[in-house]
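K.L.:
Task: produce atomic coordinates for the following.
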Amino acid sequence: MNNRLYVGNLAYSTTNESLTHAFGEFGAVSSAKLVVDRETNRSKGFAFVEMETEADAQAAINGLDGKSMDGRAIKVNIARPPERREGGFGAPRSGGYRNNDRY
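P.N.:
This next block holds a predicted model:
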């Protein structure tokens, strides 16, 4: 098991401090980071919270998943590792035009 948690369905008014406080009731919190939009600096409605131990993480899941926080029923589970993303600048692509195929 992992001690990094995904927290979803958060209210836009939720702060890193309120996350730390809520999760701190279930053990030591290493970090709490809201994910924010780069352009507007507004919360995207989810965060990642890292607990000190796996036991603390499981206690937080059991205690907070589905509970109300800032008026919203939050979703708490183990964070999955990020998936490899394809596309974007510099990434290999298949299909489309290539210089030697045009003529």
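
K.L.:
rest of the way, CA atoms for contacts and neighbours
P.N.:
Will do.

K.L.:
following the helix ranked longest in the chain, which helix or strand comes up?
P.N.:
Counting by DSSP state H, the longest helix found in the chain is helix 54-64. Proceeding N to C from helix 54-64, the next assigned helix or strand is strand 68-69, under DSSP states H and E.

K.L.:
Any chance you could list what contacts that next one?
P.N.:
Applying Cα atoms under 8 Å, 6 or more residues apart in numbering, the external contacts of strand 68-69 come out as 10-11, 74.

K.L.:
ok, back up a step: for the longest helix of the chain, name the packing helices and strands.
P.N.:
Here helix 54-64 touches strand 75-78, going by 3 or more Cα pairs under 8 Å, 6 or more residues apart in numbering; DSSP states H and E.

K.L.:
which other residues reach the strand it packs on?
P.N.:
Residues outside strand 75-78 that contact it (Cα under 8 Å, 6+ apart): 1-9, 60-61, 64-67.

K.L.:
Enumerate every residue touching T53.
P.N.:
Applying Cα under 8 Å, 6+ apart to T53 gives the contacts 3, 28.

K.L.:
Tell me how far it lies from E17.
P.N.:
With the distance defined as Cα to Cα, to the nearest Å, T53 ends up 20 Å from E17.

K.L.:
And this one, please, so the two structures can be compared:
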Amino acid sequence: MASIPGGLSSGSSSSSGFQSPFGDTTFTKVFVGGLAWETHSETMRLYFEQFGEILEAVVITDKNTGRSKGYGFVTFRDPESAEKACIDPAPIIDGRRANCNLASLGRPRPVLSFGKKLL
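P.N.:
Predicted coordinates:
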């Protein structure tokens, strides 16, 4: 079999294939979900500034329509700031109850109620 140039390895040593310009963000990057469709990155930044210095705040948008997908990420300079930002897992941002947690933890797990998962 012939070797294919530019194959799957693509030169990245990261297991996810993505290198953050901020280095290791395991304890500094916060996922923010449930945002209002009209919430912009600057509005999100203004809310989270109370917890510490922010390197980046971005609301994820659809590349074709430019509309918000209803979630974003905030990257703090210090892990302590990210931890403070997640103390309230359901903050009110732009008049809507959002949800946030460290991005490295993945998607929030469903709450168990009476032994059954809520979907």
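
K.L.:
Give me the buried positions along the longest helix of structure 1.
P.N.:
For helix 54-64 of structure 1, the neighbour count (16 or more other Cα atoms under 10 Å) marks 54, 56-61, 64 as buried.

K.L.:
And L34 of structure 1? What does it align with in structure 2?
P.N.:
Using TM-score structural alignment, the partner of L34 of structure 1 in structure 2 is V59.

K.L.:
got it, and A79 of structure 1?
P.N.:
In structure 2, the residue paired with A79 of structure 1 is A103, using TM-score structural alignment.

K.L.:
Run a quick check on that match versus F31, I expect a contact.
P.N.:
Yes: taking contacts as Cα atoms under 8 Å, A103 of structure 2 lies within contact range of F31: 4.7 Å.

K.L.:
where do the contact lists of those two overlap?
P.N.:
F73.

K.L.:
What about A90 of structure 2, how many residues nearby?
P.N.:
Per other Cα atoms under 10 Å, the neighbour tally for A90 of structure 2 reads 16.

K.L.:
Would you mind listing the residues in contact with it?
P.N.:
Listed by Cα under 8 Å, 6+ apart, the contact set of A90 of structure 2 reads 97-100.

K.L.:
can you do 10 Å?
P.N.:
Residues counted as contacts of A90 of structure 2 (Cα atoms under 10 Å, 6 or more residues apart in numbering) are 32-34, 96-101.

K.L.:
would CSV of the residues you listed with distance to R67 of structure 2 and neighbour count be doable?
P.N.:
Formatted as CSV, the contacts of A90 of structure 2 follow (distance: Cα to Cα, whole Å; neighbours: other Cα atoms under 10 Å):
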residue, distance to R67 of structure 2, neighbour count
V32, 16, 26
G33, 15, 20
G34, 14, 18
R96, 17, 13
R97, 19, 14
A98, 18, 18
N99, 19, 19
C100, 20, 23
N101, 23, 23
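
K.L.:
Just give me the residue closest to the centre of structure 2.
P.N.:
Of all residues in structure 2, the one closest to the mean position by Cα atoms, centre = their mean is F31, 2.6 Å from it.

K.L.:
what about the alignment partner in structure 1 of W37 of structure 2, distance to N3 of structure 1?
P.N.:
In structure 1, the residue matched to W37 of structure 2 (TM-score structural alignment) is Y12. Taking Cα to Cα as the measure, Y12 of structure 1 falls 24 Å from N3 of structure 1.
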